[in-house]
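*Asks:* pasting the structure only:
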């Protein structure tokens, strides 16, 4: 199989080979995902991303299937002839800056279970100027799958990020669509992960399969957990911190804590909170083009913790001079201001570890789902300092890896659909544990009380 995994900074195509007792992957192609600002609006270069997917899948050779996953909330609009009405707008564009949590009524969370983020699809659509000409809305992975196969639909895990889905019924919520002024047919039919969408003529007739099309949904499939008492941190540009449940948590306490109930593979619920993540570090490195990431992290590891900021402060959301914004945040909160690049990095990593603790603790308390271990997957699993500080902050073991959990989850859902594997999520995760390397980090102070239900 080929897994096309599109992230906010880059895309890649990874080939996977799967069978009983076998799970191996190899990167075939990596390409940049560079936003483009036109007329004051920040867009995704969606045609360049599509070309990257085509080039990568062709490099993968003969295949039994292709699956696409991507980030959530963003979309393309098609006209009545199926043509795209302009490049999709980037979620970091400023058009939703005035969005508010109560804009669409007090029952929004009770229906959708989705946390308030100003760039959620529902708020983007409220600012959309092309709706009168739009015939269909397709989320990013569904749009690319449509171009490959001609199949129009919305895979459930990515659809749940729109804040337009009834999380209990697992169907679109027409009353919410009406509040935004959407035409009844704008939202496409829903489909489950594991649905065969058709064949791609541009890829020699290879079947295209709907996977957990939200990248975090695929990443959670690829978590090498044993049992149910685990938390996960899918750590990259964002840290998605949460637990896996069978039912959503729709309490007022959950709404106030800004936790989200996104749908997962096999009827699960990804109960999680967004933490700003390694975006802060990546933006610092962009401001320091001569810096070496590994050297800075090693220097930061040798420093004591001095300053902690709130990484979820909206001031950190847009691109720009991140080191200056970190320094300003320290000044505003009376923290020591970092004097060197290494001190800035240490401040960011300490802040993320503390944010991870807060999110894990809140997930446990709000859901009643206790945890014994935290799994860190994605690019953040390579960051040894962050993994150790997260273990220290949470007072729980951290198991780091696999880095490519998203691609592994993508490939595993395809393989099960094609009959190469059988079993539930536990069986898929057992194969990940048996085949993929991980690193275990123990909390430095074993006497520290870990996060858990005992904190309630």
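*Replies:* Cool, the structure landed. All values reported here derive from a predicted model rather than from experimental measurement. Numbers count the residues shown, from 1 in each chain.
*Asks:* going by C-alpha atoms from here, please, whenever you check contacts or count neighbours.
*Replies:* Noted.
*Asks:* isn't residue 134 up against residue 77?
*Replies:* Yes - between residue 134 and residue 77 there is a contact under CA atoms under 8 Å: 5.8 Å.
*Asks:* residues in contact with the residue nearest to residue 221 when sequence neighbours are not counted?
*Replies:* Of all residues not flanking residue 221 in the chain, residue 409 sits nearest, at 4.8 Å (CA to CA, 6 or more residues apart in numbering). Applying CA atoms under 8 Å, 6 or more residues apart in numbering, we find residue 409 in contact with 212, 218, 219, 220, 221, 222.
*Asks:* what about versus this one:
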């Protein structure tokens, strides 16, 4: 049932703090009944720091960037609310006084490599999946906690806050855990939508470590006096809980106006899947390595994490260090001219997870699998994009089969929607039309949840209709009969769990 906003509601301005794996920004959104406009107030780098004990997020610099962005947002006029979203699984540990116990670890740090075996010795992988519904990823929060067992920081910890909840704590002084992000921790019951007390008991984790859950739209507090003074925002400016996992916010902004759609939230990761009413917790789903994460309004984001544009961006960082051309438009033009299907990789192969010389790892992968080794930058980019398109095809076909759903259209949102070649290759590989955009899906979802909390917009369908009517979208139609893509898919021999 559609909820109609009150006719007296006027346009309002909201600020979205949106932190990604490579940069953060504060986006200002002005929302009315029939208009939705975004302005970037401030952008700042997210540069991890390698310390002697591992790779860490510079969370203090991120918080300062958020404060500077909110100060810029205040200059645009009154801000009705602030919302925060970031990536998932990573967290800060607070001591009994509420002080942060060191910079949070980065999920790409290798310290968790052996932690899954420790957890699985207490709760087997099959049972863990039946409870949490999560795809196996070595850096999930539950494995990070296992890796930290016995450390001084872990012993002193009294509260665990996921990254967006940590920033909200510093903005407002309040403590909570937003449910879409909580659902990625491996400590959340996919059926009940609550922390799994059974898992906490069996893993010897103190239930008090995990804060009370919040839902998107819940109030999270108001700005602390010193935050309000620094930013210039009003001293009673509310902070609204949004879908704080960035993918959950991006899925809010999928401009779907009809059923039977799939989505790909494409950025550092490609999150490819379906929106469901209930989790799929079958053994077949676990074996296929699909995840059931919480979405807005109790929906389930049934998807697979794919290694996304990380491969291309890490290639560009390597080329930039080597003083080779790294401008994206030129690389994509070279890739469009490169020979199709000359070489392919499984983007989810573990060798591609860590930072470093990605072009060398791609060439080595091709050599080890008996393929032509790409000799030019264009050939490497072509390899990456075709491999991603095949991974999108594989994930969406399996999701539809496992969930018993049809797919008639794909919505590709996020930064990857700007990549015309990837969008067209995804349409060609899947044989389905692709609607690309909005690019700023995460910020839009963040802002619309805030707007709904004020009564300015209605339900999820209303939000999506507003996105579809106000944002620039591009359409891609599949080319050819799919024969070449079928043959290319047959060449890949993905790792178990990614077939």
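*Replies:* The structure has been received and is ready for your questions. Model, not experiment: these values are computed from the prediction.
*Asks:* care to give me the TM-score?
*Replies:* Overlay of the two chains. TM-score (TM-score structural alignment, normalised by the length of structure 1): 0.97; 450 aligned residues with a CA RMSD of 1.4 Å.
*Asks:* which residues touch the aligned partner of residue 343 of structure 2 in structure 1?
*Replies:* The alignment partner of residue 343 of structure 2 in structure 1, by TM-score structural alignment, is residue 307. Neighbouring residues of residue 307 of structure 1 by CA under 8 Å, 6+ apart: 330, 335, 336, 337, 338, 347, 350, 351.
*Asks:* shared with structure 2, which of those residues?
*Replies:* Contacts conserved in structure 2 for those, using both residues aligned by TM-score structural alignment, their matches' CA atoms under 8 Å: 330, 335, 336, 337, 338, 347.
*Asks:* which of the contacts of residue 307 of structure 1 fall in strands?
*Replies:* Judged by DSSP state E, these include no members of strands.
*Asks:* from those, pick the one nearest residue 260 of structure 1.
*Replies:* Each of those was scored against residue 260 of structure 1 by CA to CA, and residue 351 proved nearest at 21.5 Å.
*Asks:* that closest one and residue 311 touch, don't they?
*Replies:* Yes - at 6.5 Å, residue 351 of structure 1 and residue 311 qualify as touching, with contact defined as CA under 8 Å.
*Asks:* against residue 85 of structure 2, how distant is residue 344 of structure 2?
*Replies:* Separation of residue 344 of structure 2 from residue 85 of structure 2 (CA to CA, to the nearest Å): 34 Å.
*Asks:* quick revisit: overlap in contacts, residue 134 and residue 77 of structure 1.
*Replies:* With CA under 8 Å, 6+ apart as the test, residue 134 of structure 1 and residue 77 both reach residue 85.
*Asks:* circling back: can you put the kept ones among the contacts of residue 307 of structure 1 in JSON lines and add distance to residue 426 of structure 1 and neighbour count?
*Replies:* Compiled in JSON lines, those are given as follows (distance: CA to CA, whole Å; neighbours: other CA atoms under 10 Å):
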{"residue": "330", "distance to residue 426 of structure 1": "44", "neighbour count": "19"}
{"residue": "335", "distance to residue 426 of structure 1": "45", "neighbour count": "15"}
{"residue": "336", "distance to residue 426 of structure 1": "46", "neighbour count": "14"}
{"residue": "337", "distance to residue 426 of structure 1": "46", "neighbour count": "19"}
{"residue": "338", "distance to residue 426 of structure 1": "45", "neighbour count": "21"}
{"residue": "347", "distance to residue 426 of structure 1": "37", "neighbour count": "25"}
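*Asks:* can you redo those as TSV with distance to residue 114 of structure 1?
*Replies:* Shown next, in TSV, are these (distance: CA to CA, whole Å):
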residue	distance to residue 114 of structure 1
330	31
335	33
336	36
337	35
338	36
347	30
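*Asks:* quick one: the helices in the stretch 351-456 of structure 1?
*Replies:* For the stretch 351-456 of structure 1, helices defined by DSSP state H, counting those that start in this stretch occupy the ranges 384-394, 405-417, 425-435.
*Asks:* of all those helices, which one is nearest residue 194 of structure 1?
*Replies:* Shortest distance between residue 194 of structure 1 and those, using CA to CA, is found for helix 405-417: 5.5 Å.
*Asks:* what range in structure 2 does that closest one sit on?
*Replies:* So helix 405-417 of structure 1 sits over residues 441-453 in structure 2, by TM-score structural alignment.
*Asks:* quick one: distance of the matching stretch to the chain centre.
*Replies:* Relative to the centre of its chain, stretch 441-453 of structure 2 is centred 15 Å away, using CA atoms, centre = their mean, to the nearest Å.
*Asks:* and for stretch 393-409 of structure 1?
*Replies:* Here stretch 393-409 of structure 1 is found 14 Å from its chain centre; the criterion is CA atoms, centre = their mean.
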